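In: Just a sequence and a predicted model for now, questions to come.
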Amino acid sequence: MTPQLHSEPQPRQDLSLLWPENTRPSSPASRNWPGNSIRDTGLTELLEFLKFSSGVKPGAVLAEALLDLCTDQQVIGYRQEVLEDVLFHPELEIRLKAVLPQITTLTDYVASRDRRLSPLHEVSWRLGELELYLQCVEGLLEALQGVPLKSQGLRDLHHHLQAIQQDPLFASLKKELPEMQARFGGLASISIGVNLDAQLKPVEATLLAVHGEPFKGAPLLGRLFGTRPKEGSSNGMGPLHVLPFRQEHIGGAHFQHHERQDTLLHPLFADLARIIGDVAKPISKGLAQYTSLSGKLLARLEPEFHFYLGATSIIRRIQQSGLPMCKPQIAPMQERTCQIEASFNINLALRHLARSGVSQADLKGTIKTNPVDFSDTGRIFLVTGPNRGGKTTYTQAVSLAQAMFQAGWYVPGSQARISPVDRIYTHFPVEERPDLETGRFGEEASRLGEVFQKATSHSLILLNESLTSTNLTESLFLAEDVVRGLRFLGARAIFNTHFHELARNFEQINASVSGAARVVSLVAEVETDPEGEIQPTYRIRQGLPQGVSYARRIAAQHGISFEKISKALQERGVTSTEHTPTES
């Protein structure tokens, strides 16, 4: 008795490795990144590293996973578990990488299917899609087999794939597909009978047979009349239509094949296509029972596999370089904390690895780590220090870690506890635009105003050398007002500034306005080498600005102390000329 075939078991409608059931948002992820914040924070560069590590162009799903700034603790934990299943089981990573090219090809089938295909081409397309579907289901099952999965996402996927495999419809397809492919692939040539009238004009044509081999053999008429077959034909005495051949060399080998053309433009071939389509109808009818089998689910999961494999690759590279990566503890959003030990800028580390060209270069002595501590003791950091001393690198390190945490990744550091943020706002210098009626300062003020119109106490605000486009007195006054506003708002913020007086007065600012975010002063340290030159250490610590003495030393290094200026002028032959009043 033929087993009763039933449809494929329906998965959870939104089965995903990124989103637990009923948690996927409907609005786009870009809502959380106003203005130029994606570029300012370094996320654009990290997406490029993810592209390189995953081997694919960052599409909407990959970008969404890093940029959505998910605030749901359940979702973040769900992703962390999937990541650790892949990270902790190298054999699973290897197996997933092996089956992923097939899933990618299946995704192409699903995405590019042309519904205007002829019945003949529809059969060919469907046979290829179902073959890939079988390979992907069984390949994923093999990849997941025997792995002690802890994540709900991969366990749900495994159970669903097992249900597919146990379905009689799947078993029937696995059994019948090779036979259908053989029957369809066996259409290599046909025999046509043509009846002629008394004047030897063709009046009727009939399909006589379908063959599994290309037509060879000289026709009787050709032997009778001694006509030789034309070059390139299949031994016929007079081919009605032949597609031109094209020569091609691949890897040293020589290939000859028909050029791709629309053969249906030729009337004879158009008629034959309709006839062969009738021959393919039994195969099409056999395929009809598998309509419910579709690669759409696996196509939806394909970029999610790339996301986790890319993340795993980046984490392994960083860990192998001697730098720490850790799973951050998820703190409640209302706690507004970000505490990381031995934090560093992951883009900086990946840049060093890319330049070295060595997969396991030692970066422990190259990349400096710093603590991050947004807590009740301080949520607004005023960071001072010399140019190229690490202020911007530190600021981007914080924002990158925040985004990675909310994507479900590990973060750079040895230990971390982080609360989600709702948005990340940046106010970095932009090129001056002559077309702006308000000028550069007006543009700066406008962008800062937008931040305070939209930011909440759960936002992260990053200011880099803001309010430097007007005179010093006004800039200092306005910068202090901005810091007071940040304290009143209660958001986490980093303000990189050259206003040393602003940083020295942080306690006065705390006392002058009430708020849930205390202001603290951080400094990018420098040190004096044996030759007396000032060198940045790239270490950020709590403390007051190091003063103008370092500024003078750094300026002297670049030749702008009076002593060095006068010496350079004298070496050029310029001498001081004392001018006296001209006597009348």
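Out: Looks like it came in fine. Numbers count the residues shown, from 1 in each chain.

In: contacts and neighbour counts: CA atoms only from here.
Out: Noted.

In: if I read this right, residue 544 contacts residue 521, doesn't it?
Out: Yes - applying C-alpha atoms under 8 Å, one finds residue 544 in contact with residue 521, separated by 5.9 Å.

In: Are there residues contacting both of these two? Which ones?
Out: Common contact partners of residue 544 and residue 521 (C-alpha atoms under 8 Å, 6 or more residues apart in numbering): 503-504.

In: quick one: which of the two has more around it?
Out: residue 521 (23 against 20; other C-alpha atoms under 10 Å).

In: for that one, helix, strand, or coil?
Out: With DSSP: H, G, I helix; E, B strand; the rest coil as the basis, the three-state label of residue 521 is strand.

In: Count residues in the vicinity of the residue lying closest to it once chain neighbours are set aside, would you?
Out: Leaving aside its chain neighbours, residue 521 sits nearest to residue 382 (4.9 Å; criterion: C-alpha to C-alpha, 6 or more residues apart in numbering). Applying other C-alpha under 10 Å, we find 27 residues neighbouring residue 382.

In: contacts for the strand or helix carrying residue 382?
Out: Using DSSP states H and E, residue 382 falls within strand 380-384. Defining contact as C-alpha under 8 Å, 6+ apart, one finds that strand 380-384 is touched by 374, 391, 483, 486-487, 491-500, 503, 517-524, 545.

In: redo that, cut-off 7 Å
Out: 391, 492-498, 500, 503, 517-524, 545 (C-alpha atoms under 7 Å, 6 or more residues apart in numbering).

In: so what's the most centrally placed residue in the chain closest to, chain neighbours aside?
Out: Geometric centre of the chain, nearest residue: residue 58, 3.4 Å, by C-alpha atoms, centre = their mean. Spatial nearest neighbour of residue 58, chain neighbours left out: residue 51 (5.6 Å); criterion: C-alpha to C-alpha, 6+ apart.

In: Confirm that the one you found sits in a helix.
Out: Yes - read with three-state DSSP, residue 51 is one of the residues of a helix.

In: structure B:
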Amino acid sequence: MTLRSIMFRDPDPDAASTVDDTAPAYFADLNLDQVVSAVVAGRERYALEPYFYTPLPTAADVEFRHAVFQDLERSAELHEAAGEFAVRMRAVRDGLERAEQTRDRHERNGWFLEAARGYVDAVQRLDRRLAQVVMLSEGLRDLRDELSDLAFATEFTELEASAGAVADALTGVRYTVHIKGSHVRVSAYEDSDDYEQEVTAALARLSPDDDGEPSTRRTRIGTMNPVEETILGLVAELEPAVFAELQSFCDRHRQFVQPQVDLLEREIQFYLSYLDFVARTAPVGGGYTYPQVSDDTVMVRARDTYDLSLAILSSGSGSPIVTNDIVAEGPERIVVVTGPNQGGKTTLARTFGQLFHLTAIGVPVPGRSLTIGLCDTIATHFAREESGADAHGRLEEELVRLHEILETATSRTVMVLNESLASTSLRDARLLGAAIMRRMIALDLRAVYVTFVDELTQAGPTVVSMVAEADADDPRIRTFKVVRRPADGVAHAEVLAKLHGLDYPALRSRIGRRAERSAASSRRTE
């Protein structure tokens, strides 16, 4: 039996295995590594990261995944059924882990049996609940049909019957425990009064906790104390046929979790993890949307979008974050962002790159609406932190990286350049930046270019100018709004002022030092 993947439109089971185990090179620049870490937190056992690394090849594949998300959002019953399945399968995994950690053979087999019964129950309950839910997505409808077939397949029904028979046999085991002082003996069941409470109390006295206080709780999760092990061993000798059947069951069904169910559990966790993340971060950003996506459009029209890594930081405090529009349509391809420092330019650049990646993996994206086309790759160039290298060395390193990107870029590449060429003079930045712009325009690729060189906004009709705004009454206050309008020269002024030690922090420091010297001089005169 096979189960339909709910992650990949291709019904071939091998499609689900073609995922990337390594994060794309641009992940750190776009803070997507932080986003994925936040999404999968608490679900590390499922190794979900590759699903978030791997872009889908076509718009149809993206829409396939959107439909599953939308079914889960639209139907509370379906979302609950998926969550219940995840919880029950987690209990199965916990049971198997306990079995592995248990030293006593009979107890180990008991944990294994309970895990197998829990597995049967998880699959059957999901099958029944899916049969009662209206689903629109191709992936979930096909899954419902195939899961029903699996639940009635010979292999599965034999597992159910065998587990039930062994459990019934174990439930029917009756025996008598004789306790005299510190001696324990087990014999065939004697029809007498029920001394369960007295026995429990006696066993507690024989097996104190580490702190010396009596307790009926097992000293370690999944393990029995020595007295319990002794009693269980004696019971097994008393009922050898029953315990032999338990051992036989465990041997026959050593790998009872079928690979297709194992994969289904992991895929469900992908959807649940991201929907949980959406619920946590949507309030601070204003919501999520399903993008209108195509294979051939070059348009980017994002309304009220925002940086997900910023939403993660803000979700802890509940403070809302500023959203922005990013629009490049018609002949427009390259968004050049200028304006004062610390005004949201880098955040906008990261958001631009995030939108393309999030769209490509088929998840809801931050914002009110988005129309976008898929790309073949994302290339980022962010200014590196200053090291011991001089400005000439840093410039050389920047140019080498930019050359490598442009040599392999195509018209379907998306580039995100942030403060590139900041290590050189304004004159050289103009010349080199203009050359880079000409190359990007010739390639007809989509890009965001954050720069202090205002002239780059005038490179041609394919270029859109956006400016990070400051408060109209106090330019030192940033609004974090980045709006579409011509560059205003503020970025030039800030760069020049900083270059000559005339920016606001430098001037304030110099004035403060002068005031201190004047005060000291006055005190000496007195």
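Out: Arrived safely. None of these values were measured; they are calculated from a predicted model.

In: So which bit of the second structure is the strand holding residue 382 of the first structure matched to?
Out: Strand 380-384 of the first structure corresponds to residues 334-338 in the second structure, going by TM-score structural alignment.

In: check the fit of that stretch onto the first structure and give the mean distance.
Out: Its matched residues in the first structure lie on average 1.1 Å from stretch 334-338 of the second structure after superposition (mean C-alpha distance after the TM-score superposition for the first structure).

In: Tell me the counterpart of residue 292 of the second structure in the first structure.
Out: Aligned partner of residue 292 of the second structure by TM-score structural alignment: residue 329.

In: show me what contacts that match?
Out: Residue 329 of the first structure touches 416-418, counting by C-alpha under 7 Å, 6+ apart.

In: Can I take it that residue 193 of the first structure is in a strand?
Out: Yes - the assignment for residue 193 of the first structure, made by three-state DSSP, places it in a strand.

In: SS state for the residue lying closest to it once chain neighbours are set aside?
Out: What sits nearest to residue 193 of the first structure in space, not counting adjacent residues and going by C-alpha to C-alpha, 6+ apart, is residue 206, at 5.1 Å. Following three-state DSSP, the label given to residue 206 of the first structure is strand.

In: and residue 206 of the first structure, what is it in contact with?
Out: By C-alpha under 7 Å, 6+ apart, the contact set of residue 206 of the first structure is 192-194.

In: are any of the residues you listed buried, and which?
Out: The neighbour-count test (16 or more other C-alpha atoms under 10 Å) marks none of those as buried.

In: Aligned counterpart of residue 410 of the second structure in the first structure, please.
Out: So, by TM-score structural alignment, residue 410 of the second structure is matched to residue 456.

In: To what extent is residue 360 of the second structure buried, counted in neighbours?
Out: 24.

In: Would you quantify the distance from it to residue 424 of the second structure?
Out: 35 Å (C-alpha to C-alpha, to the nearest Å).

In: just residue 246 of the second structure next, same as before
Out: Residue 246 of the second structure sits at a distance of 75 Å from residue 424 of the second structure (criterion: C-alpha to C-alpha).

In: The closest residue to residue 418 of the first structure other than its chain neighbours: what's it in contact with?
Out: The shortest distance from residue 418 of the first structure to any non-neighbouring residue, by C-alpha to C-alpha, 6+ apart, is to residue 338 (4.3 Å). Residue 338 of the first structure is in contact with 372-374, 417-419, counting by C-alpha under 7 Å, 6+ apart.

In: ditto for residue 564 of the first structure
Out: No residues are in contact with residue 564 of the first structure under the rule C-alpha under 7 Å, 6+ apart.

In: again, only this time at 8 Å
Out: Contacts of residue 564 of the first structure by C-alpha under 8 Å, 6+ apart are residue 556.

In: likewise residue 280 of the first structure?
Out: Residues counted as contacts of residue 280 of the first structure (C-alpha under 8 Å, 6+ apart) are 120, 123, 184.

In: got a winner among the residues you listed for most neighbours?
Out: Neighbour counts for the contacts of residue 280 of the first structure peak at residue 123, which has 22 neighbours (criterion: other C-alpha under 10 Å).

In: Secondary structure of that one: a helix, I assume?
Out: Yes - Residue 123 of the first structure forms part of a helix when assessed by three-state DSSP.

In: what helix or strand is the closest residue to it other than its chain neighbours on?
Out: Take residue 123 of the first structure and drop its neighbours on the chain: the residue closest to it by C-alpha to C-alpha, 6+ apart is residue 284, 5.8 Å away. Applying DSSP H and E as the criterion places residue 284 of the first structure in helix 267-287.
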